[in-house]
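>>> Model the following, please.
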Amino acid sequence: MTAHERREQILHAARSAFADGGYAATTTDQVARAAGVSQPYVVRLFGGKQQLFVEVYTRACTQIVDTLAAVPAGPEAKARMGDAYIGLLTDHDLLRLVLHGFAAGSDPEIGRLARATLSDAFRLYRERTGEGPDEARVFVAHGMLISVLLAVDAAEHLGESAALAALAECTFGDALGAASVGATSVGAASVGATGAHAAVSR
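Alright, predicted model coming up:
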């Protein structure tokens, strides 16, 4: 492998490791073992866990913003922004990584990235759709709700609470049954998220 290929291999392993364990619980040793390299090599390349997470998280945030920014302005922008966000949710590692980043927002750099991503989603929705701040807030808020429900496999645990079942039903609509079948998989998450399209774009 070239040095660039090795670096990309480590970043790919780190993405999955941080998505599974979060920022606080994941170690550079776990990342190194997943990438098939030594822990000192990871530290030598990235400087430590915080710098490694920031690089992985920056890529995730950039992916989200670039996807939303690719939607052209116009009368179809509202539906297309919803489609763009739903498309992102099919990547379960991305979904969990972004949520872990919000949880680690007390770190100054991670917090800055999280705030910028939320701000950019809000701004882009307004710019592309021409709608006001309240509509943009609803878009961001519903997107976050869908992300959280998918991340915690809410559709698989409806029996825990009548309120949870009601929340999932009004969020996922007709796709609730599909979302509850193996919801931890990328495919099922995609089905559930697609059914929630109306919640994101309305």
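
>>> from here on, contacts and neighbour counts on C-alpha atoms
OK.

>>> could you pull out the helices for this structure?
3-25, 28-35, 39-46, 49-69, 77-89, 92-103, 108-129, 133-151, 162-172, 176-179, 186-195, 197-201 (DSSP state H).

>>> Output the ones you listed as CSV; include the columns mean neighbour count.
Output for those, formatted as CSV (neighbours: other Cα atoms under 10 Å):
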stretch, mean neighbour count
helix 3-25, 17
helix 28-35, 19
helix 39-46, 15
helix 49-69, 18
helix 77-89, 21
helix 92-103, 21
helix 108-129, 18
helix 133-151, 18
helix 162-172, 17
helix 176-179, 21
helix 186-195, 22
helix 197-201, 22
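
>>> tell me, what residue is most central in the protein?
Residue closest to the mean C-alpha point of the chain, counted by Cα atoms, centre = their mean, is residue 95 at 2.6 Å.

>>> Quick check: the closest residue to it other than its chain neighbours vs residue 178, distance?
Leaving aside its chain neighbours, residue 95 sits nearest to residue 89 (5.9 Å; criterion: Cα to Cα, 6 or more residues apart in numbering). In this view, residue 89 and residue 178 are 15 Å apart by Cα to Cα, to the nearest Å.

>>> Likewise for residue 129?
Here the criterion is Cα to Cα. By it, residue 129 lies 30 Å from residue 178.

>>> Please apply the same query to residue 149.
Residue 149 is 14 Å from residue 178, by Cα to Cα.

>>> let's see this one next to it:
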Amino acid sequence: MNANQETTTVSRPETAGRRMSSDERREQIIAAAIAVFGARGYEGTTTDDVARTAGVSQPYVVRLFGTKESLFLAAIQASRDELMRVFRVALEDDSSDRPVAKRIGEAYVELLSVRGLHQTLSHAWLLGGHPVIGAAARQCFAEVWRFFRDEAGFDADEARRFLAEGMLINVMIGMRLVDDYGSDPSITELFRACFPTELPHILDIAPRGDEPW
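Below is the predicted model:
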């Protein structure tokens, strides 16, 4: 995905001229939806926006997902599934002596490589009053809490701190604060405090203000 172009296609390479299956095309559309919903929010996104980004027709998106609401729910579910997958991989990785919290935190930051994932979830958290999306968002949030408490073994205060720091990172990424790194001393200090070891990588992959998503 070339994020510096206003109309961007999220696609996977086709091999030997093979046409993509419907499942592969569905995954491609969901990846595009996560990118666009993440940048523009639920209300600011149309199925046509997602179709153009995925490189398919808008009627095809509607045929697969029906409504924008259903497409957003699919984007939330895919984002949640990927979030929980990398958390569990990090939890089970005992190949180093790094603490569990450190491994999970690094996995969360590395998910910035999935453009829009953090922000799609953030937009879902803000739609608690929506009769359908709100319920899905609450279920997702509760699942993350249960992971920290039941699987990772965090106590309630440690889980709270982890979630709070994750929300701070989401806000920083959503505001494209990386644009002010190096020019605003407060923002520079904030980035260095949040990413003491991963800062060069974060500065490289964080979305910029002039990128569509």
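
>>> about what we covered before: these two touch, right, the residue nearest to residue 95 of structure 1 and residue 147?
Yes - with contact defined as Cα atoms under 8 Å, residue 89 of structure 1 reaches residue 147; the gap is 7.2 Å.

>>> quick one: terminal-to-terminal distance for stretch 187-206 of structure 2?
One end of stretch 187-206 of structure 2 to the other measures 14 Å (Cα to Cα).

>>> Correction: the previous question concerned stretch 52-61 of structure 2.
End-to-end distance for stretch 52-61 of structure 2: 10 Å, by Cα to Cα.

>>> now stretch 41-52 of structure 1
End-to-end distance for stretch 41-52 of structure 1: 12 Å, by Cα to Cα.

>>> what sits against the counterpart of residue 92 of structure 2 in structure 1?
Aligned counterpart of residue 92 of structure 2 in structure 1: residue 72 (TM-score structural alignment). Going by Cα atoms under 8 Å, 6 or more residues apart in numbering, residue 72 of structure 1 touches residue 128.

>>> Now residue 137 of structure 1: closest residue in space, sequence neighbours ignored.
Leaving aside its sequence neighbours, residue 137 of structure 1 sits nearest to residue 122 (Cα to Cα, 6+ apart; 6.6 Å).

>>> Translate that neighbour into the numbering of structure 2.
Taking TM-score structural alignment, residue 122 of structure 1 has residue 145 as its aligned residue in structure 2.

>>> Might one say that that match is in contact with residue 159?
Yes - between residue 145 of structure 2 and residue 159 a contact is recorded at 7.0 Å, counting by Cα under 8 Å.

>>> Okay, residue 128 of structure 2 and residue 121 of structure 2: tell me how far apart.
Separation of residue 128 of structure 2 from residue 121 of structure 2 (Cα to Cα) stands at 12 Å.

>>> Overlap of the contact sets of these two?
Joint contacts of residue 128 of structure 2 and residue 121 (Cα under 8 Å, 6+ apart) are residue 137.

>>> tell me the contacts of residue 165 of structure 1?
With the criterion set at Cα under 8 Å, 6+ apart, residue 165 of structure 1 makes contact with 155, 158-159.

>>> same thing but at 6 Å, please
Shown in contact with residue 165 of structure 1 (Cα atoms under 6 Å, 6 or more residues apart in numbering): residue 158.

>>> Not counting sequence-adjacent ones, nearest residue to the alignment partner in structure 1 of residue 154 of structure 2?
Aligned by TM-score structural alignment, residue 154 of structure 2 pairs with residue 131 of structure 1. Excluding its sequence neighbours, the residue lying closest to residue 131 of structure 1 (Cα to Cα, 6+ apart) is residue 125, at 7.6 Å.

>>> Could you check how far the one you found is from residue 81 of structure 1?
Residue 125 of structure 1 is 7 Å from residue 81 of structure 1, by Cα to Cα.

>>> overlap in contacts of these two?
By Cα under 6 Å, 6+ apart, no residue touches both residue 125 of structure 1 and residue 81.

>>> Excluding residues flanking it in the chain, which one is nearest the alignment partner in structure 1 of residue 128 of structure 2?
Residue 128 of structure 2 maps onto residue 105 in structure 1, with residues paired by TM-score structural alignment. The shortest distance from residue 105 of structure 1 to any non-neighbouring residue, by Cα to Cα, 6+ apart, is to residue 111 (3.8 Å).

>>> Great, nothing more from me.
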